[in-house]
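Participant: predicted model follows, preceded by the sequence.
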Amino acid sequence: MHAHRRLPVPNTPAARGALELATQYQSAAITAHALRSWLWAEAFAHVDGIPGIDHELLYVSAVLHDIGTVAEFDNHRISYEHAGGHVGVALTAGAGWPANRRERVLEVIVRHNWPSVDPALDAEGYLLEIATGLDISGARPNALPVGFRREVLATYPRGTLAAEFGSCVSDQAARKPDTAAKRLIDGGLIDKLAANPLELVG
């Protein structure tokens, strides 16, 4: 049984472009993390009863949420989530999204690094924040069915994510100490990555 196959990938220029960019510029481990984050977010929308989700916006934001960490899009002044959000704005402008919806990509990607997001303020931002919280820090590990978790992890294995992402965010924190990366490192990100229960699901 393949529960995650009931979550169709949006078949749109923006969605296809997001995956193309992720695959071209990111490592396999970071792209797999992005795709797991999308699946976790869609599952949390169901579990938490969040209605009216913009599924294309959620997919594009999830797939691109860490693209600001790669050398080609890294920004020496602003946080990696802001840099990545602007990549999303550029991509969706090319796909013909109106200005207010392009701005939503930036908001959702930036908010995934907030300590928490009110779903009434931003449903997609809330979902991406808790989804990445699960995939990186192991938050709410038992909220989603174990069969679904195993299936997603089998399709998109974690691989070298813990070492790679920890190194990447440590670098961001050292170079940009006034950004969320520093708060994540100070909050024990490295240990949380290593202790994430998803590392043990098989």
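Facilitator: Good, I have the coordinates. Numbering: from 1, shown residues only.
Participant: contacts, neighbours, all on C-alpha from now
Facilitator: OK.
Participant: how about the helices in the protein?
Facilitator: Counting by DSSP state H, the chain has helices at residues 13-25, 28-47, 55-64, 80-94, 99-111, 123-132, 146-155, 161-175, 180-186, 189-195.
Participant: put this next to the previous one:
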Amino acid sequence: MSINHYKKIAGITIPDSKIATQATALLLEHGTEFIYNHSLRVFLFSSLNAQRNSLPHDSELLYVASVFHDLGLVPHYSSPDLRFEVDGANAARNFLKGHGIAEDKLQLVWDTIALHTTIGIAEHKENEVALMYSGVGLDVMGEGYENLSPGHREEIIKAFPRDGFKKKIIPTFFGGFEHKTETTFGNIKADVCAFMLPNFHHKNFCDCILHSPWSE
């Protein structure tokens, strides 16, 4: 895998602690160049949003969460029946447990990853959760694009190229849960299944109510 290592991009220092370095090594071992570049951009965008809004946060934990946030899509970490966000969150928690990280910080990282696609909730939680949600939204859907200076935008994309991101990200998502499409019920990834599978029939909440075992 051809990747770039930087100490600082767009004024943001990229953590190089033992934990951060080992997390990056796992991303490089089990992920792809495409996911690596996306994950680093998410960290940088999240950090810039923190800087712009003066939001205190744990940069190392935010970095680890960014590194693991899409690893639930890759075979090594993918379960047969859990949402990919939960797989990534579980992987990060297990990794951090090995470093003796406190329980409250384990939960914080778990929430940051597990909720990164949960619209309407993640942005109201702890700073790390809200920040990574914002970084993912900026990279994937361009949310807050207007707040990113042209200079920072160019510097980040040069370091961690998008490489046809718009065309590749939907198939990348789908490849991570095509064996368990039922896990997309009730979340935005059901849209990915509908896009990739023309005849996709998704579970319907109203049907669940109307066909419940209750007599009335």
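Facilitator: Received, thanks. Note that the structure is predicted; figures quoted are calculated from it, not measured.
Participant: if we can go back for a sec, and the helices of the first structure: which comes nearest Gly138 of the first structure?
Facilitator: Counting by Cα to Cα, Gly138 of the first structure lies closest to helix 189-195 out of the helices of the first structure; the figure is 6.9 Å.
Participant: JSON lines for the helices of the first structure, including distance to His2 of the first structure and mean neighbour count?
Facilitator: JSON lines is the format used below for those (distance: least, Cα to Cα, whole Å; neighbours: other Cα atoms under 10 Å):
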{"stretch": "helix 13-25", "distance to His2 of the first structure": "21", "mean neighbour count": "17"}
{"stretch": "helix 28-47", "distance to His2 of the first structure": "12", "mean neighbour count": "22"}
{"stretch": "helix 55-64", "distance to His2 of the first structure": "19", "mean neighbour count": "25"}
{"stretch": "helix 80-94", "distance to His2 of the first structure": "29", "mean neighbour count": "23"}
{"stretch": "helix 99-111", "distance to His2 of the first structure": "28", "mean neighbour count": "21"}
{"stretch": "helix 123-132", "distance to His2 of the first structure": "19", "mean neighbour count": "26"}
{"stretch": "helix 146-155", "distance to His2 of the first structure": "7", "mean neighbour count": "16"}
{"stretch": "helix 161-175", "distance to His2 of the first structure": "24", "mean neighbour count": "18"}
{"stretch": "helix 180-186", "distance to His2 of the first structure": "33", "mean neighbour count": "18"}
{"stretch": "helix 189-195", "distance to His2 of the first structure": "27", "mean neighbour count": "18"}
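Participant: looking at these, which is closest to Glu72 of the first structure?
Facilitator: Closest of these to Glu72 of the first structure is helix 13-25, at 7.7 Å (criterion: Cα to Cα).
Participant: so for the second structure, the centremost residue is which one?
Facilitator: Residue closest to the mean C-alpha point of the second structure, counted by Cα atoms, centre = their mean, is His69 at 3.4 Å.
Participant: how about it, what's its partner in the first structure?
Facilitator: Taking TM-score structural alignment, His69 of the second structure has His65 as its aligned residue in the first structure.
Participant: now its match: closest residue in space, sequence neighbours ignored.
Facilitator: Leaving aside its sequence neighbours, His65 of the first structure sits nearest to Ile109 (Cα to Cα, 6 or more residues apart in numbering; 5.2 Å).
Participant: wait, that neighbour touches Tyr59, no?
Facilitator: No - using Cα atoms under 8 Å, Ile109 of the first structure is not in contact with Tyr59, being 10.9 Å away.
Participant: follow-up on the earlier one: contacts only, for the residue nearest to His65 of the first structure.
Facilitator: Ser61, Ala62, Leu64, His65, Glu81, His82, Gly84, Gly85, Gly125, Leu128 (Cα atoms under 8 Å, 6 or more residues apart in numbering).
Participant: recalculate using a threshold of 6 Å.
Facilitator: For Ile109 of the first structure, the contact set (Cα atoms under 6 Å, 6 or more residues apart in numbering) comprises Ser61, His65, Glu81, Gly85.
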